[in-house]
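> the following block contains a protein sequence and its predicted model.
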Amino acid sequence: MKNWLFSSLGLMLVIEGLMPFFFPQGWRDTFKKLITMKSGQIRFMGLVSFLLGLIFIFLGR
C-alpha cells in the first residue's frame, strides 16, 4: 500500500512539474488568470479535477 501511495504522489509531482519546467511563462500567465477568478470558479475546477482523477484511478484498476 505504501509503495502505491508513494508512486502515485511521485507521479503527480512529476506531472505537475512539467509545465513550469518547459513553459515557465505559460505557467506564470495561468496563475495570473487564477488570481482574478472567483472562489466558486476555482472550487468548480478543483471538483472537476478531483472527479477526473477518480475516474482515471478506477479505469486503471
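Noted; the coordinates are in hand.
> could you use CA atoms for every contact and neighbour count after this?
Fine.
> now do the helices in the protein.
For the chain, the helices defined by DSSP state H occupy 2-22, 24-36, 39-60.
> can I get these in TSV with mean neighbour count?
Below are the helices of the chain laid out as TSV (neighbours: other Cα atoms under 10 Å):
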stretch	mean neighbour count
helix 2-22	11
helix 24-36	11
helix 39-60	11
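> enumerate every residue touching the residue nearest to the spatial centre of the chain.
Nearest to the mean C-alpha position of the chain, by Cα atoms, centre = their mean, lies Glu16 at 6.2 Å. Glu16 is in contact with no residue at all, counting by Cα atoms under 8 Å, 6 or more residues apart in numbering.
> structure two is appended below for comparative analysis:
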Amino acid sequence: MLHTLLIACALVLIIEGIGPMLFPNKWRLYLQQLVEQPVNQLRSVGGVLVTIGLVSLFFLL
C-alpha cells in the first residue's frame, strides 16, 4: 500500500513538473492569471477537481 502511494506521488510530481519545465513563460503567465481569480471561484474549481478525483478513485478501486 505504501509503495503504491509513493508511486502515485512520484507520478503527480512528474506530471506537475512537465508544464514549468517545457513552457516556463506560459506557466508564469498562467500563475499570474490564477492569482487574479476570485477566492470563491478557486474554491469551486478545487471542489470540482476533488470530487472528480474521488469518483475516479472509487471506480478504479
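Done, it's in. Remember, predicted model here, so these are calculated numbers, not experimental data.
> quick one: TM-score?
After superposition, the two chains reach a TM-score of 0.85 (TM-score structural alignment, normalised by the length of the first structure), with 61 aligned residues with a Cα RMSD of 1.2 Å.
> if we can go back for a sec, ok, now how distant is the residue nearest to the centre of the first structure from Phe44 of the first structure?
For Glu16 of the first structure, the distance to Phe44 of the first structure (Cα to Cα, to the nearest Å) stands at 19 Å.
> could you do Leu34 of the first structure as well?
In terms of Cα to Cα, Leu34 of the first structure sits 12 Å off from Phe44 of the first structure.
> again, but for Lys32 of the first structure
18 Å.
> Phe50 of the first structure now?
The gap separating Phe50 of the first structure from Phe44 of the first structure is 10 Å, by Cα to Cα.
> could you pull out the residues contacting both of the two?
By Cα under 8 Å, 6+ apart, no residue touches both Phe50 of the first structure and Phe44.
> now check Leu11 of the first structure against the second structure: what is it aligned to?
Alignment note (TM-score structural alignment): Leu11 of the first structure maps to Leu11 of the second structure.
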